[in-house]
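Predicted structure and sequence below. I'll ask about it afterward.
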Amino acid sequence: MAETQYDIAVNEALERLDRGHAGFFLGHGNTLRGFALHAPMGAEALATLGHGDLVPGWVDRYAASRGLGALPDLVAPIDPADPAAWRAALGETRRLADWAALFRREIEALGWRQTLATWWPRLTPGMLAGLTHGLIRTAHAVRSVAAADTPSRYQLDELANGLAFWAGLHQSPQSAASRGAKAVGAVRTLGRRTPGRLFAAADAALDTSVDAALAELTAIGAGRYTTIGRGNPVPAVHTVTAPAALRMVLPYLPAEYARPSYDAVRDVSATLLNIFTASDRREPATPAVDGDDPQVRRRTLERAVELGDEHAIKVSEAARREYADHPDPRLFAAAHHACDLLGAPPG
């Protein structure tokens, strides 16, 4: 089968990042700024939206403005056959290169589907990793390799990098970081609805399917996102993109992984919402736009591409994907709000 514009664009983006020695974080030179590299995810989402022709220029601008960070050094090989060894390396950011090397070997030996199925339940408890970017980066890479008759080395290496980011920044529910995040969320959400009430509609949808529950969880996150102000518009957007990313990967996983994965992303969504939307005490009201209006949906997608902001592109692409299967006006209302916030001048 001939390569599509999507295939060509994704591979060109990944090749450019490879030539640029992209690491896992933003930064120029050897300075790590602590923020996750979004170029592979943003480029893949932009290509999915049908703008493969814009991808090379977008990647170059991203690299120039955000920086690609530095590739980490190898420390020591991680033995996937030794549970004590790989468990000890979970959450060790300095072992990112070791994790990437492990997953490249695993994918080469077992294939990408078996590698994903083997490691998914091991990584699921740490879904908060990198503010859910381990999950999201993995999901975009899975969509890329699944779309190819024969995935390229660049596509398979990107899947290895997504899994490595998840493993290297893994935060178990018992970790100090996870407990601290939940404690902060609990303090900030006093007097607000508990996750059980907030996600009641999503939990009820489990009677239909995990897929339906994830779709509702994404829509709930979208509805909540429309209430936030300009202070810090980025973190809460992951309450939309993370459950949507999980829904994108589940078809490639064993069925028995679905419910534990839902429980994990639900827990993470509660933590993120409590921390990053708790200052907005109002309940979601009528959004500024009608997310069911075709003109709103079209213009939101166009504006995300015009802005070029990686989060605007990702949340708008997720809104389009989710709306196609489960039409809900909250999805595009959130994407529209994100474009407003991310496109606003600073100050």
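Sure, I can see it. Numbers count the residues shown, from 1 in each chain.

Every contact and neighbour count from this point should use C-alpha atoms.
OK.

in this structure, which residue is closest to the centre?
I136 (2.3 Å; Cα atoms, centre = their mean).

which residues touch that residue?
Residues in contact with I136, defined by Cα atoms under 8 Å, 6 or more residues apart in numbering, are M41, G162, T241, A242, A245, L246.

top of those by neighbour count?
Within the contacts of I136, A242 tops the neighbour count with 31 neighbours, counted by other Cα atoms under 10 Å.

so who does that residue touch?
The neighbours of A242, taking Cα under 8 Å, 6+ apart as the test, are T132, H133, L135, I136, V265.

element containing the fourth one?
Counting by DSSP states H and E, the secondary-structure element that holds I136 is helix 133-146.

chain center to that helix: distance?
How far helix 133-146 lies from its chain's middle: 8 Å, per Cα atoms, centre = their mean, to the nearest Å.

List the buried residues for it?
133-145 (16 or more other Cα atoms under 10 Å).

which helices and strands sit right next to the next helix or strand after it?
Reading on from helix 133-146 to the C-terminus, the next helix or strand found by DSSP H and E is helix 153-168. Under the contact criterion of 3 or more Cα pairs under 8 Å, 6 or more residues apart in numbering; DSSP states H and E, helix 153-168 touches helix 5-19, helix 96-110, helix 112-123, helix 133-146.

again, only using 10 Å
For helix 153-168, the elements it packs on are helix 5-19, helix 39-48, helix 83-89, helix 96-110, helix 112-123, helix 133-146, judged by 3 or more Cα pairs under 10 Å, 6 or more residues apart in numbering; DSSP states H and E.

tilt between it and helix 5-19?
Interaxial angle, helix 153-168 versus helix 5-19 (axes from the mean of the first three to the mean of the last three Cα atoms, to 10 degrees): 60 degrees.

buried set for whichever helix or strand comes after helix 153-168?
Later in the chain than helix 153-168, the nearest helix or strand by DSSP H and E is helix 176-188. By neighbour count with 16+ other Cα under 10 Å, helix 176-188 contains the buried residues S178, A181, K182, G185, A186, R188.

Check it against this one:
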Amino acid sequence: MDTRAAGTLDEALGRLHATGPEFEGRLTNHGPMAVEAMVRRGQGARVHRWVDAYARRLEERPGRYGRVTGENWREALGDPRYLADWAGYFAERLAEAPWRAVLAEWWPRLLPGIAAGATHPVIRVGHAVRVLLRDGENEPRLAELAHGLGYWAARHQPLPPGIARPAAPGPAGEALRAVPRVPDPSGGINHRLGQITRLPAWDEGAPGADSGAARERLAELVRAATGYYATHGHGQPVMLVHAATAPNAVLRALPALPPELWPRSLSAAWSASAAVVAAYAPGDGPREPAEPGGVSAEELFERAAAHGDEHAIKLVDTALDVAAAHPEDGLAGAAALRAVELIDPLSY
């Protein structure tokens, strides 16, 4: 990221940090994630105008409820009344210790609640870590990590206990297609996640001691979930985005984490992706994917940025990660086109 682009990102993050992580009840503020992707993909010139339009929907940061400390954090975990307090706690921790150390300490504590906020908190953390790893740390970037970790901690939400884990087909794509739909696919995500009783145990294919295998399988999951969107995204075009973007956020965070945490990161990412599929898989099965033809990666993302919807931007961002690693994979480009086609654009 060049100096000008970095400056655009830091300015946009500063503007967005005056807003809360949620609005209109429990809708997630995607601003920091979207602007990071836009700057990363060469669309920085659109960022401030996009923030102008998107910020009309946002709300001010919530007020403090009670101080989170090293002594009471377990009681505050998963309590949304502490939304502002958790962000403040992580800001303090990041001022005291290197950000990688703070991330490594809290990552295993937060992973069991990866479904929190419909997986948005872990996605926000993944974008924040990508910036820190590639472009270095400064005040707005560390603040963004604090906001992401704080959001995750406040909305921490494990999946229902006692979920059966039958043997899964080998490839990740087959495993995703084998995930059973929840019996009552209505209502919000919490209602749907609460109905999950079975998820294939695909993640058990990576031995606990083999971090390299865990990373490879996580990359396989991201590729498969992106391809799943290309054929199944019509089930719920917005929510099924997260089946791909949540595991990709975990994949982006791995280089900043100790390798011994990688296998459990794979397991959590699989649980999140499979849970989203269980909640929103279409009842009428797959459809033929769009044909990307000769559209370049740059043009795909330019279309997403012009479209403006934050979910389309994030899905295309993930699809381009997959396409860069697997240029022969036409489903990645098809998923990008499908997101722009199915999701309503942002007016700006």
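Arrived safely, thanks for sending. Given the structure is predicted, the values throughout are model-derived calculations rather than measurements.

any idea how far S261 of structure 1 lies from A164 of structure 1?
Separation of S261 of structure 1 from A164 of structure 1 (Cα to Cα, to the nearest Å) stands at 18 Å.

So which of the two has more stuff around it?
Neighbours per residue, other Cα under 10 Å: of S261 of structure 1 and A164, the larger number sits with A164, 28 against 23.

what sits against the aligned residue in structure 2 for that one?
Counting by TM-score structural alignment, A164 of structure 1 corresponds to G150 in structure 2. By Cα atoms under 10 Å, 6 or more residues apart in numbering, the residues touching G150 of structure 2 are 21, 77, 80, 82-91, 121, 125, 144, 156.

With T286 of structure 1 instead?
Residues counted as contacts of T286 of structure 1 (Cα under 10 Å, 6+ apart) are G223, T226, T227, R330, A333.

now do D157 of structure 1
Going by Cα under 10 Å, 6+ apart, D157 of structure 1 touches L14, D18, A100, A101, F103, R104, R105, I107, E108, A141, P151, L163.

nearest spatial neighbour of the third one, skipping sequence neighbours?
In this case it means A100 of structure 1. Excluding its sequence neighbours, the residue lying closest to A100 of structure 1 (Cα to Cα, 6 or more residues apart in numbering) is A164, at 4.9 Å.

separation between the one you found and L250 of structure 1?
19 Å.

Check V145 of structure 1 too.
Counting by Cα to Cα - V145 of structure 1 and L250 of structure 1 are separated by 14 Å.

Which strands and helices lie in contact with the host helix or strand of E299 of structure 2?
Using DSSP H and E, E299 of structure 2 maps to helix 297-307. Applying 3+ Cα pairs under 10 Å, 6+ apart, one finds that helix 297-307 of structure 2 makes contact with helix 31-40, helix 47-54, helix 310-325, helix 330-342.

Please produce a markdown table containing these, extended by distance to E291 of structure 2.
Below are these laid out as a markdown table (distance: least, Cα to Cα, whole Å):
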| stretch | distance to E291 of structure 2 |
| --- | --- |
| helix 31-40 | 24 |
| helix 47-54 | 28 |
| helix 310-325 | 14 |
| helix 330-342 | 6 |
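
Ok, which of these comes nearest P286 of structure 2?
With Cα to Cα, the closest approach to P286 of structure 2 among these belongs to helix 330-342: 12.8 Å.

just checking, what packs against the closest one?
Packed against helix 330-342 of structure 2, as judged by 3+ Cα pairs under 10 Å, 6+ apart, are the following elements: helix 211-232, helix 297-307, helix 310-325.

ok, K314 of structure 2 - contacts?
Taking Cα under 10 Å, 6+ apart, we find K314 of structure 2 in contact with 30, 33-38, 123, 127, 241-242, 244-245, 301, 304-305, 320, 336, 339.

about what we covered before: can you pick the most crowded of the contacts of D157 of structure 1?
Counting neighbours by other Cα under 10 Å, the top entry in the contacts of D157 of structure 1 is L163, with 31 neighbours.

Identify the residue spatially nearest to that residue, adjacent ones excluded.
Of all residues not flanking L163 of structure 1 in the chain, T138 sits nearest, at 5.9 Å (Cα to Cα, 6+ apart).

on that earlier part again, looking at the helices and strands packed on helix 297-307 of structure 2, spot the one closest to L176 of structure 2.
Comparing those against L176 of structure 2 with Cα to Cα, the closest turns out to be helix 330-342 (15.2 Å).

Mean per-residue distance, the closest one versus structure 1.
With mean Cα distance after the TM-score superposition for structure 1, helix 330-342 of structure 2 departs from structure 1 by a mean of 1.3 Å once superposed.

The longest helix anywhere in structure 1 vs structure 2, average offset?
In terms of residue count, the longest helix belonging to structure 1 (DSSP state H) is helix 258-276. Compared with structure 2 after fitting, helix 258-276 of structure 1 has a mean deviation of 0.8 Å; criterion: mean Cα distance after the TM-score superposition for structure 1.

who's in contact with the counterpart of E108 of structure 1 in structure 2?
Matched to structure 2 by TM-score structural alignment, E108 of structure 1 sits across from A95. By Cα under 10 Å, 6+ apart, the residues touching A95 of structure 2 are E139, L142, A143.
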